[in-house]
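*Asks:* here's my sequence, what's the structure:
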Amino acid sequence: MWQTRGRHTGPAAPDVLRKHLQALKDAGTVQDFMELPDADTPEGESAFEARWQVAEEVTVRARLRLAEWSGPGQEWTLTAEAERPWDLRWPSPAGMFWPWETDTPWGQETVTGERFLVTNALPSDDKELRRTLRAALRDTWTVHLVVHEAMTPDEHGRRSLVPLLPPGLHHRVIEHRAAPHQLRTVNWALKESRVEVPRGGALVLPGAPAPADYDAADFSVRSVFLDGTHPTELLDAVRRFAALPRPLPQDADAALTALREEWQLLTLEEELARERKLVVMYKEALEAMTESRDLYREAAEHAHEALAAYREMAAEAGEPRQAPARKSGSPFQQLGRTLERFRETTKGLRPSAPAATAAPGGSPDHKHTTGTTGGDEPEVTDR
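*Replies:* Okay, here's the model as predicted:
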């Protein structure tokens, strides 16, 4: 896996990417590329995917994301992954997406604002110098190298040492140059990190947090000859530092996840394999739904059988089947209805009283009599 981040300070960054990627595709350097649809990227962002092969037909997939930046231009984040462990001798993925030209607007690191593949002189103002080095110490995306010029170098000495590194480090290393009189200020700014730059030498900054195996003595060089001599010791220190295990920078994990799980630039074979996986997934889902439906139907049949058996048993026992009464109303209403039913019941159990009505004169009526001799006699009533 290979990652870096930078800024494009000029206009029309997507146009630059399209033009360069198309030129590399026409030349056969890049197998294919695509710009992701707007629907697949957050608002204000764009993304490009590209695929190419390196030594021994190892396929590399890479995604570059462009996002808004607080200053002019846009921030870009590039993540690449190969089919086998990354070899620093392979071409830099940044060079596959961006054209490298003198003063190219895309080649700036995001934290300090310094440029890749050139020497970056530390600011002459002491406050700006300290601010730059402290920002470099906080950077977790880029390797920062500080070289002290023991004397003013000639044209050969002013050339950057980064192009002498393997291509895989060209856009992951920033070279800072300290003038002869700036050594004390530089080491004062680095004092909190407990590291210092040797006079006439160089130091690979530890970053924050420093790798567990970082030792300033192992990553500092006592003498660097800026006369065109190949700085073997310094280049070896940078390579060893870049190989140290370090936690992923902020947002790097999300970029790697997007590359692996949201990749869209597929070959015909990859598309066929993906469709086959979808068919298998849909088949398994359909089988699970069918099994669930059969289980539900079986359970319903058992429930109906149990209900029919219960009804047959109830009919044989002579028990009426009636739905339970549905209770409604408040407890006081239920109590009132119960008392009303009790009163109606007690009315039927009360003995009947003899009917007696008062005559107009105040005398009671005579009782009705029925004759028992000579047959039935007419009923006589005194009025």
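*Asks:* when you work out contacts or count neighbours from here on, use the C-alpha atoms and nothing else.
*Replies:* Noted.
*Asks:* what about the longest helix along the chain, distance to the chain center?
*Replies:* Once the chain is assigned using DSSP state H, the helix that runs over the most residues is helix 268-316. Taking the mean C-alpha point of helix 268-316 and that of its whole chain, the gap between them comes to 34 Å (C-alpha atoms, centre = their mean, to the nearest Å).
*Asks:* that one: what's the following helix or strand?
*Replies:* helix 331-349 (DSSP states H and E).
*Asks:* and that next one, what's buried?
*Replies:* Of the residues in helix 331-349, none has enough neighbours to count as buried (16 or more other C-alpha atoms under 10 Å).
*Asks:* so how far is that helix from its chain's centroid?
*Replies:* Per C-alpha atoms, centre = their mean, the centroid offset for helix 331-349 relative to its chain is 68 Å.
*Asks:* from the contact counts, what lies against the longest helix of the chain?
*Replies:* Here helix 268-316 touches no other helix or strand, going by 3 or more C-alpha pairs under 8 Å, 6 or more residues apart in numbering; DSSP states H and E.
*Asks:* second chain to compare with the first, below:
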Amino acid sequence: MAKNSASSTTVPDTTWLGRGRHLGAEPERDVRRNLIALKAARVIDDFLDLDPVEAALSTDLYPRDESADPGPGARRLFEARWQVADGITVRAQLTTYDPESRRMESEGVTWVLAAEAERAWQADWPSPATVFWPDSDQVAWDHDKVPGVRLRTTNHLPKDDDELRRLLRDCTRQSWFVHVLVHEAMTPDTLGRRPITAFLPPSLRHRVVEHRATPEQALSADFVLKRELGVGIPRGGAVVLPAAPQAPGQDAQRFTVRNVFLDGTEPTELLDKIKEFTSLPQPMPADAEQALTRLRQGWHLLTPDEELVHARAMVTRYAKALEAMTSSCDLYREAAESALAALAEATGGDSTDRTPSPAAAKPDASPLKALTKTFGLFRGPNK
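*Replies:* The predicted model follows:
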């Protein structure tokens, strides 16, 4: 994962991308158990659990690319394949990574997930996140790379303005998720504290992070937002935060809602704004392009038909390699025959071996003198 800046390209409409942190003790065990259960229930067709080194060295269906390797720090590589509506096949790959340093071990294990379908992704399809991770509050897989931010819940803004500024900057520049800020006009009850993301379709539920500003944070949140992102938030309203750099069509005013009633009812207007925002071309996050390349060019979980195509491709590849080797041998033989003909012409057709034997050489003769004497045997009287 060497890239540090966002790509100028946009995310293909056939893909689903996510990156987060698992704060539990054994993340790979959680993934493995979930995949086994889903395969037994026939929710997914099949899955693979691979060692990153073995995955990088194995022969795949597609041509290899250096960016298709999991990269340094990779712990495990999981692949899964399932079908959605109308028999559309989805392929997904999840890679777990060690903390970048010992000081960051408390921040958990980083995971990167890339999924791609055979046609444009639909919001009502199952979330790839819950194919690999159990959809349970008991498993803490849903933390963003931005510290203190989590999916599937409401994240209250920090009280300090400097911390708030830093948080908004990190969420819009480092996170792979879409961030929504909601201002509470008054302190909500139990129903009002329910995350708005719970009303979203399955595939959007784990792509959107919800932030909450308390009633007394109306002015400070609005001031910091305008200063950092050029967008304000109405009192008692909400706004979908634009990514940095801002993509075409992500007009902040267009994705601002004046009123959001936090009474447990479905906030239809805000949900429509989120759906519209996520349907726009999204800028490719930093390192996401490599994850997508790894999915496409480092795929291992083949169907029987794909295995047959792969075997035929390997036969063709080996046949071409054998043909190239045969051609090289023919060229080498022709070159050797030409060299022997030239040697015969230079020696007047005498086929006697004129090279002195090692036994005939003096014990104290130097290699240079022996070599000079050997070449002298082939000199003609006028050469």
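*Asks:* all strands for the first structure, in order.
*Replies:* Taking DSSP state E as the test, the strands found in the first structure are 2-8, 32-35, 46-54, 58-68, 74-82, 119-121, 143-148, 173-178, 202-204, 220-221.
*Asks:* rebuild those strands as JSON lines, extending it with mean neighbour count.
*Replies:* Formatted as JSON lines, the entries for the strands of the first structure read as follows, by neighbours: other C-alpha atoms under 10 Å:
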{"stretch": "strand 2-8", "mean neighbour count": "23"}
{"stretch": "strand 32-35", "mean neighbour count": "18"}
{"stretch": "strand 46-54", "mean neighbour count": "20"}
{"stretch": "strand 58-68", "mean neighbour count": "20"}
{"stretch": "strand 74-82", "mean neighbour count": "22"}
{"stretch": "strand 119-121", "mean neighbour count": "18"}
{"stretch": "strand 143-148", "mean neighbour count": "24"}
{"stretch": "strand 173-178", "mean neighbour count": "23"}
{"stretch": "strand 202-204", "mean neighbour count": "25"}
{"stretch": "strand 220-221", "mean neighbour count": "23"}
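*Asks:* closest one to residue 26 of the first structure among the ones you listed?
*Replies:* The stretch from the strands of the first structure with the least distance to residue 26 of the first structure (C-alpha to C-alpha) is strand 32-35; that distance is 9.4 Å.
*Asks:* give me the contacts around the closest one.
*Replies:* Contacts of strand 32-35 of the first structure from elsewhere in the structure, counted by C-alpha atoms under 8 Å, 6 or more residues apart in numbering, are 21, 22, 25, 46, 47, 48, 49, 50, 51, 52, 265.
*Asks:* which residues sit in contact with the fourth one?
*Replies:* I take that to be residue 46 of the first structure. For residue 46 of the first structure, the set of contacting residues under the criterion of C-alpha under 8 Å, 6+ apart consists of 14, 35, 36, 38, 65, 66, 67.
*Asks:* matching it against the second structure, which residue comes up?
*Replies:* When the second structure is aligned by TM-score structural alignment, residue 46 of the first structure is paired with residue 76.
*Asks:* residue 60 of the first structure matches what in the second structure?
*Replies:* Here residue 60 of the first structure is matched to residue 90 in the second structure, going by TM-score structural alignment.
*Asks:* done for today, thanks.
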